[in-house]
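Chemist: Model the following, please.
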Amino acid sequence: MALTPDDIGRIAHLARLELEPSERERMLAQINGFFGLVERMRAIDTSGVEPLAHPVAAFEDVQLRLREDAVGERDERDAMQRSAPSVERGLFLVPKVIE
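Modeler: You can find the predicted model right below:
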């Protein structure tokens, strides 16, 4: 999938970027180079290859250091909402800003 200069112009417009012609050409080459790399990787047969949890796991046994899943903070919602101008059922109420 190769992009055209028009595609780069449209993407720049959507991203609100102002690109000089030389920047557009450089961006086109870089993005098309990236897409080329993705296509080359897609062409490789990876059936039967197990996914790795860590890239080093291909060479040595890696034990992931996982921390205990424990609550780190107390529930202080009531204390935090005491200073709020308006609260209902544990939710902050704000003025309507969209008609």
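Chemist: use CA for all of it now, contacts and neighbours both
Modeler: OK.
Chemist: So in this structure, which helix runs the longest?
Modeler: Using DSSP state H to define each element, the chain has its longest helix at helix 21-42.
Chemist: which other helices and strands contact that one?
Modeler: helix 5-14 (3 or more CA pairs under 8 Å, 6 or more residues apart in numbering; DSSP states H and E).
Chemist: What separation is there between the closest residue to residue 2 other than its chain neighbours and residue 50?
Modeler: Of all residues not flanking residue 2 in the chain, residue 32 sits nearest, at 5.5 Å (CA to CA, 6 or more residues apart in numbering). Going from residue 32 to residue 50 by CA to CA, to the nearest Å gives 29 Å.
Chemist: And these two? Which one has more around it.
Modeler: Shown here are residue 32 and residue 50; by other CA atoms under 10 Å, residue 32 has more neighbours (16 against 8).
Chemist: Sequence B follows; please return its structure for comparison with A:
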Amino acid sequence: MSEITPESVRHLASLARIALTEDEIASLTTELGAIVDAVATVQQVAGDDVPATSHPIPLTGGMRVDEPGTPLTTAEALAGAPDSDGTRFRVTAILGEEQ
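Modeler: Take a look at the predicted model:
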């Protein structure tokens, strides 16, 4: 059984500046206790010969080779734009800026 108590949940909530009701404290005490117990069970099963992992299957091939390609021409880039002045995208002013 874990050592998570309503007092420890209240303390953690105050550190995180989270206001909790008594019902939420009771619920979190149970839920956090179950999480701590589950972690303790895994720690008992995992021996020194079991390497720590972040994924059950090694991740590979996450990035492609960075090869330069042919860039778009100005006309191609502006072809789908809702508004342009022929050389640039035209957008509405933001942040109260007037032109």
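Chemist: still on that earlier bit, the longest helix of the first structure vs the second structure, average offset?
Modeler: After superposition onto the second structure, the average distance of helix 21-42 of the first structure to its aligned residues comes to 0.6 Å, using mean CA distance after the TM-score superposition for the first structure.
Chemist: relative to helix 5-14, how tilted is that helix?
Modeler: Helix 21-42 of the first structure and helix 5-14 are oriented at 110 degrees to each other (axes from the mean of the first three to the mean of the last three CA atoms, to 10 degrees).
Chemist: Okay, buried residues for helix 21-42 of the first structure please.
Modeler: Going by neighbour count (16 or more other CA atoms under 10 Å), the buried part of helix 21-42 of the first structure is 24, 27-29, 32.
Chemist: Can you add distance to residue 40 of the first structure and give those back as JSON lines?
Modeler: Shown next, in JSON lines, are these (distance: CA to CA, whole Å):
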{"residue": "24", "distance to residue 40 of the first structure": "24"}
{"residue": "27", "distance to residue 40 of the first structure": "20"}
{"residue": "28", "distance to residue 40 of the first structure": "18"}
{"residue": "29", "distance to residue 40 of the first structure": "16"}
{"residue": "32", "distance to residue 40 of the first structure": "12"}
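Chemist: Could you work out the most separated pair of the residues you listed?
Modeler: Farthest pair in the buried residues of helix 21-42 of the first structure (CA to CA) is 24 and 32. Separation: 11.9 Å.
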